[in-house]
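Novice: Here's my sequence, what's the structure:
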Amino acid sequence: MTLDQPNVAAFDPVLADEVRRGLTSQPKRLSSRFFYDDEGSRLFSEIMHLPEYYLTRSEYEILDTNKEQLLSLFAADNRPFNLIELGAGDGLKTKLLLSHFVEQGARFTYVPVDISAAALDGLTADLRQKLPALAVQPQLGDYTEALAQLTHQATEGADAPRQVVLFLGSNIGNFAPADAVAFYAQISQQLQPGDLVLTGFDLQKHPAVIHAAYNDREGLTKAFNLNLLRRLNRDLDADFNLAAFDHYELYDPESGEARSYLISQTKQTVNIRALDMTVPFAYGDFIHTEISRKFTRDGIEQLASQTGFALTQWLTDCRHYFADVVYRKS
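Specialist: The predicted structure follows:
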């Protein structure tokens, strides 16, 4: 493997660094944060509508059933609030809340944050057409940077907006345990006492239900994972042959982790010209692309206590597959 350091100024330096480190590590790995280019965001929107993918329907049920309760919590003491959604995507579930909040005359601004410009533009245009009374301030970029910028701009005083952070869809499951603690500690540092975080957590359940959610019969999850290689071909001038890789998923009920891999189906060598490196693959070699952790209530409460939050609301769907949990900054 060639490890010379070329000039990659024309390429995304974060992506370049992650790919260099990930594909020279053992085992090979690529971060799931890079799934969501425009095509990845489009594919994930389709995945959310699959019959096997229970997560979206479960969380939609929770938000629909509890939208009045959530508004009462967010707008407590008649304070205005900023609704900051990390990883907004197409806003499918959030639109349900937004419509209700606007109908009730709530004083709030919706701040969708996403790394996909296409997803953000589409969401903003749709909201401005369907909810013209809604104040929308889209933010393109990384979660933590956008949140730091927004909270830095926040005003103080009795009528200052409460910061309400949304992190839906069990995106927190993509973090390793230590990374989840670090991420919520970062969020906590940006918030004031009384600010809120609403997080979606996929709960532990029968392994067959979880396994099916990541192995859909239509092959959309496979296409979603393989699109990561297509992105490297485009953005880093690589030559991955997508037909030479397969998608493999497993769920371990002992650890509560669903893991995604791309498996090399032949002996091959991939060139990543922007990084001046070659990556050899033997038959059966794999790239670990994603972890999706499933949670227990004890684990969710522990995450709050470790990061400066108190668990305020615990909301589940009728099957107890999923939980939306409100943390309050202590």
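Novice: all contacts plus neighbour counts: C-alpha atoms, from now on.
Specialist: Noted.
Novice: so where do the helices sit in the stretch 201-330 of the chain?
Specialist: According to DSSP state H, counting those that start in this stretch, the stretch 201-330 of the chain carries its helices in the segments 207-213, 220-235, 297-306.
Novice: right, so these: which one is the most enclosed?
Specialist: Mean neighbour count (mean count of other CA atoms under 10 Å) peaks for helix 220-235 among these, with a mean of 20.
Novice: Quick one: residues in contact with it.
Specialist: Outside of helix 220-235, the residues within contact range by CA atoms under 8 Å, 6 or more residues apart in numbering are 11-12, 34-35, 37, 39-40, 43-44, 46-47, 214-215, 238-240, 242, 245-247, 262, 272, 289.
Novice: who does the biggest helix by length in the chain touch, helix- and strand-wise?
Specialist: When the chain is parsed with DSSP state H, its longest helix is helix 54-74. Contacts defined by 3 or more CA pairs under 8 Å, 6 or more residues apart in numbering; DSSP states H and E place helix 54-74 against helix 94-103, strand 196-202, strand 309-316, strand 322-329.
Novice: Proceed likewise with the subsequent sequence, for comparison:
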Amino acid sequence: MPLESRSSSVQSRPVNAAEVVDADIRSGAIIVLDHSHAPATPEGAEVIQGLSKTPKQLSPKYFYDDRGSQLFEDICQLPEYYPTRTEAWILETYATEIAAITDSHELIELGSGSSTKTRLLLDAYRSLWADRPDTCHYLPVDISGGILHSSVVQLQSQYPEFWIQGLLGTYDQALDYLAHSNERSRLLFFLGSSMGNFSPADFNSFADRVAQSLKPGDYFLLGVDLEKDLEILKAAYNDAQGVTAAFNLNMLAHLNRRFGGNFDLDAFSHEAVYNTADSQIEMYLHCHRDCRVQFDRLDFAVNFQAGESILTEISRKFRLDRLPQQLAERGLTTVKTWSDPQQWFGLLLCQATTS
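Specialist: This next block holds a predicted model:
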């Protein structure tokens, strides 16, 4: 899960994403990305395809309406959920070193959320460039207009010496945009072990796209969750407060609103299991009774049988000693790695060698 911890001001008032994004677009604070350089995919086609498979599956991107993004923020505060605080410790300990090595002038964060951990890097760059004001650009990328608006407003106030502009869209849209606008030295970072949500093939494809969005010498900072004790993993995705369950079920509510669906959320429950063979957590929505779901805006219906499940997300766990070779094959050479004392989480700083 691409996760950031939540600052209290994000939850101070409800945000109408459409209104704030429209205002931010007019002011230039947010750019809405599109797929002008990519093949068009009919809206909802991915839903139809995924629910027509055996077993059924849905893309994790449908977690992310504004409520889903806020639930992500809540998850990061949970005592069971170690990745956020562990990654934050690594960043707090090594941010100054990361800034000194990279000395980049444009920072881009994929899946920025509230950008809370990012402030550790921004503080390090602020110190590095104390005698060079207005040197740094920061571009947070997120799919939630409400969260992105809140983050941009806060950061513009807290870091007036930074040029800050939000990019509203998906990872693919952001990488496409970056590939067509690459003039400054860059650090692209992807925290929260979000690359763990990709299958091995998709991981390689995404790493290829990252390398293509950078010019030789640019940097890529990757956060990854590492293999560890099974009980720690299980607890992280099955929290006692049920926040992860609410986050998982919210996907169905999002699909109902977006595509005119009639999922009965009471017919489904959250399930998270660890697949030892593939070293990954798998999140499912388990159906408890026979039902038929209709999507009016997609002209599509699908039947569910009691006991059937929908795969909504995988979260792969990695070994820090194996990833550098895999990334090198994609044109990303690992410069340095960092971890915490328990070896629960890792950061890899890579440099692009091809474009």
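Novice: Overlay the chains and give the TM-score.
Specialist: Once the chains are laid over each other, their TM-score by TM-score structural alignment, normalised by the length of the first structure reads 0.91; 310 aligned residues with a CA RMSD of 1.5 Å.
Novice: rewinding a little: could you dump the helices and strands packed on helix 54-74 of the first structure into CSV with distance to residue 72 of the first structure and mean neighbour count added?
Specialist: Output for those, formatted as CSV (distance: least, CA to CA, whole Å; neighbours: other CA atoms under 10 Å):
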stretch, distance to residue 72 of the first structure, mean neighbour count
helix 94-103, 10, 17
strand 196-202, 12, 24
strand 309-316, 12, 18
strand 322-329, 13, 24
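Novice: now the ones you listed in CSV, with distance to residue 125 of the first structure?
Specialist: Shown next, in CSV, are those (distance: least, CA to CA, whole Å):
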stretch, distance to residue 125 of the first structure
helix 94-103, 13
strand 196-202, 25
strand 309-316, 31
strand 322-329, 27
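Novice: Of the ones you listed, which is nearest residue 17 of the first structure?
Specialist: Minimum separation from residue 17 of the first structure across those (CA to CA) falls at strand 196-202, 29.4 Å.
Novice: on that earlier part again, need the helices of the stretch 201-330 of the first structure in TSV (columns: distance to residue 193 of the first structure).
Specialist: Converted to TSV, the helices of the stretch 201-330 of the first structure look like this (distance: least, CA to CA, whole Å):
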stretch	distance to residue 193 of the first structure
helix 207-213	36
helix 220-235	39
helix 297-306	14
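Novice: Which one, of those helices, ends up nearest to residue 162 of the first structure?
Specialist: helix 297-306 (19.0 Å).
Novice: The closest one vs the second structure, average offset?
Specialist: Superposing on the second structure and averaging over aligned pairs (mean CA distance after the TM-score superposition for the first structure), helix 297-306 of the first structure comes out at 2.1 Å.
Novice: how distant is that helix from the center of its chain?
Specialist: Remark: helix 297-306 of the first structure is offset 19 Å from the chain centroid, using CA atoms, centre = their mean, to the nearest Å.
Novice: ok, the aligned partner of residue 89 of the first structure in the second structure - how many residues close by?
Specialist: Aligning on TM-score structural alignment places residue 89 of the first structure opposite residue 113 in the second structure. Residues near residue 113 of the second structure, counting by other CA atoms under 10 Å, number 29.
Novice: Please apply the same query to residue 183 of the second structure.
Specialist: When neighbours are counted by other CA under 10 Å, residue 183 of the second structure comes out with 11.
Novice: With residue 342 of the second structure instead?
Specialist: Neighbourhood size, residue 342 of the second structure [other CA under 10 Å]: 8.
Novice: how about residue 218 of the first structure, what's its partner in the second structure?
Specialist: Per TM-score structural alignment, residue 218 of the first structure is aligned with residue 241.
Novice: thinking again about what came up before, what about the helices of the stretch 201-330 of the first structure, which gets the closest to residue 25 of the first structure?
Specialist: Proximity of the helices of the stretch 201-330 of the first structure to residue 25 of the first structure was assessed by CA to CA; the nearest stretch is helix 220-235, lying at 17.0 Å.
Novice: Quick one: closest of the helices and strands packed on helix 54-74 of the first structure to residue 176 of the first structure.
Specialist: Nearest to residue 176 of the first structure, of all these, is strand 196-202, at 13.9 Å by CA to CA.
Novice: what helices or strands is that closest one leaning on?
Specialist: helix 54-74, strand 162-167, strand 322-329.
Novice: Have a look at how far, on average, the first one is from the second structure.
Specialist: In the superposition with the second structure, the average deviation recorded for helix 54-74 of the first structure is 0.5 Å (mean CA distance after the TM-score superposition for the first structure).
Novice: what sits against the aligned residue in the first structure for residue 218 of the second structure?
Specialist: Using TM-score structural alignment, the partner of residue 218 of the second structure in the first structure is residue 195. Applying CA under 8 Å, 6+ apart, we find residue 195 of the first structure in contact with 162-164, 328-329.
Novice: out of the residues you listed, who's nearest residue 171 of the first structure?
Specialist: Comparing the contacts of residue 195 of the first structure against residue 171 of the first structure with CA to CA places residue 164 closest, at 16.8 Å.
Novice: For the corresponding residue of the first structure for residue 192 of the second structure, grab the count of nearby residues.
Specialist: By TM-score structural alignment, residue 192 of the second structure lines up with residue 169 in the first structure. Residue neighbour count, defined by other CA under 10 Å, stands at 23 for residue 169 of the first structure.
Novice: quick one: contacts for residue 169 of the first structure?
Specialist: Neighbouring residues of residue 169 of the first structure by CA under 8 Å, 6+ apart: 55-56, 59, 199-202.
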